[in-house]
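Asks: Could you look at this predicted model? Sequence included:
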Amino acid sequence: KQVYKLTRRIDSISNKQASILMENDFEQKEQTSVNDSLERRESQDNDNDKLECFYLEITPNDGPYQNGSWVFRIEITDETDYPVCQPLVSCLTQIYHPNIDTTYGNNHNNVCLSTLNDWEPTNTLDDVLQGLLFLFYEPNVDDPLTSNVSQDDDEFLTNVRVSIEGGIVEDFDEFQQNYGYKKYLRLQQKLKREEDEKIFQNHN
């Protein structure tokens, strides 16, 4: 029921920075790590008939992670005793972030989020979404989940951009260009072509 409510409200409460994906939507994604993660988790899902899970795609409008997209898996099972206990939240897309650890292929329960750590039965999936959005705008380098992330502000911001645009960051696996950033570049190229066509037409 909460997933249905979140689906109806997600545009307004996220300022169109988040969307809920169905599993077949991943076939359209270009980020290999997302597809690999789904395959690795599929066998575990089949063993739990009472599993409810869905996928959140977050694309920040601003901040250090602007123009990238990341997919999160939200799991609610009998074992988690939701909503008494917090859901399991996993980032499936490679990311450079102090509070999300996707190093060495880690893709399960790899998000450090105060909303989850301080979970109350009155919390909802809306709170999880807002907490994830907050992580993208205010990454907490003072309390990192992974120690490999730089605590120097300038170096941190540089490394974030490298991780999105594609490249090598020290102490991390090589980052492939983020699939959301690829989509952003294609859109910019399309807009540029349309603008050039208008200019050409106006001169003829």
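Replies: Ah, there it is. Residues are numbered from 1 along each chain as shown.

Asks: hey, let's count contacts and neighbours off CA atoms from now on
Replies: Noted.

Asks: Which residues outside stretch 142-150 are in contact with it?
Replies: 96-101, 111-112, 141, 151, 156, 171-172 (Cα atoms under 8 Å, 6 or more residues apart in numbering).

Asks: Just the buried positions in it, please.
Replies: By neighbour count on 16 or more other Cα atoms under 10 Å, the buried set for stretch 142-150 is 144-146, 148-150.

Asks: Hmm, V3 and T124 touching each other?
Replies: No. Using Cα atoms under 8 Å as the test, T124 is too far from V3 to be in contact (9.6 Å).

Asks: which parts of the longest helix anywhere in the chain are buried?
Replies: Scanning the chain for the helix with the most residues, using DSSP state H, yields helix 179-202. Within helix 179-202, the residues scored as buried using 16+ other Cα under 10 Å are 179-184.

Asks: Pick out the most distant pair among those residues.
Replies: Greatest spatial distance among the buried residues of helix 179-202 (Cα to Cα): Y179 and Y184, at 8.7 Å.

Asks: another structure for you, compare them:
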Amino acid sequence: MINLFKIKGQKKEEAANALNRGTVKKQSAGELRLNKDISELNLPNTTTISFPNGKDDLMNFEISIRPDEGYYFGGIFTFTFQVSPSYPHEPPKVKCKTKVYHPNIDLEGNVCLNILREDWKPVLNINTIIYGLNLLFSQPNDEDPLNHEAAAVLRENPKLFESNVRRAMSGGYVGQAFFPRCLVGSTAR
């Protein structure tokens, strides 16, 4: 019996020492899943990922997309991801930091992508969202808009839409809204 108490005492002492040395933070199920998703990312060559708060904060990160075709060719667009500890049971919150003239992204940076709302399922992952965001730049959708004015122009006058996108990306006004320059390098076509 005495040996059993001695072992129990040693275990308590070891646990106390571990607390004094600083413990490793236990990861939530969401953090574990996100870790897996990020380690398995297969980013398109138009996309980069960064961790502004350092690699210790995987739950908040940014991706930048540089479309290599379509209306948005030559621009660079940055999105923030805030991932909840209940991920993958709820989708990350995604916002566009770059002000963009786009039917599916409003002027406050909210993104209309079905998999970020009603079509989210826990089997989807960060890679799926990134491919969805890339698709918005190659195939803007005028049928489910957040920016109704841009959607109407795209639907009714694609040439004017292209001109508005170029003006916005070059740093200028479209209607009453000013857009900071987001073109990189020389992208004259």
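Replies: Good, I have the coordinates. This is a predicted model, so every value here is computed, not measured.

Asks: Need the TM-score between these chains.
Replies: The TM-score (TM-score structural alignment, normalised by the length of structure 2) is 0.70; 149 aligned residues with a Cα RMSD of 2.5 Å.

Asks: For the residue positioned nearest the centre of structure 1, list the residues it contacts.
Replies: The C-alpha lying nearest the average C-alpha coordinate of structure 1 belongs to W70 (Cα atoms, centre = their mean; 2.6 Å). Neighbour list for W70 of structure 1: 57-59, 91-95, 180 [criterion: Cα under 8 Å, 6+ apart].

Asks: Check F161 of structure 2 too.
Replies: 150, 153-154.

Asks: Which of the residues you listed fall in helices?
Replies: 150, 153-154.

Asks: Turn these into TSV, including distance to K8 of structure 2.
Replies: TSV is the format used below for those (distance: Cα to Cα, whole Å):
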residue	distance to K8 of structure 2
A150	69
V153	74
L154	72
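
Asks: Report the separation between the nearest residue in space to T102 of structure 1 that is not next to it in sequence and N110 of structure 1.
Replies: Leaving aside its sequence neighbours, T102 of structure 1 sits nearest to Q94 (Cα to Cα, 6 or more residues apart in numbering; 5.8 Å). Between Q94 of structure 1 and N110 of structure 1 the distance is 11 Å, computed by Cα to Cα, to the nearest Å.

Asks: Which one's more surrounded, the two?
Replies: Q94 (28 against 19; other Cα atoms under 10 Å).

Asks: which position in structure 2 aligns with that one?
Replies: The equivalent of Q94 of structure 1 in structure 2 is K99 (alignment by TM-score structural alignment).

Asks: now F156 of structure 1
Replies: Match for F156 of structure 1 (TM-score structural alignment): F161.

Asks: for that match, helix, strand, or coil?
Replies: Judged by DSSP: H, G, I helix; E, B strand; the rest coil, the three-state class of F161 of structure 2 is helix.
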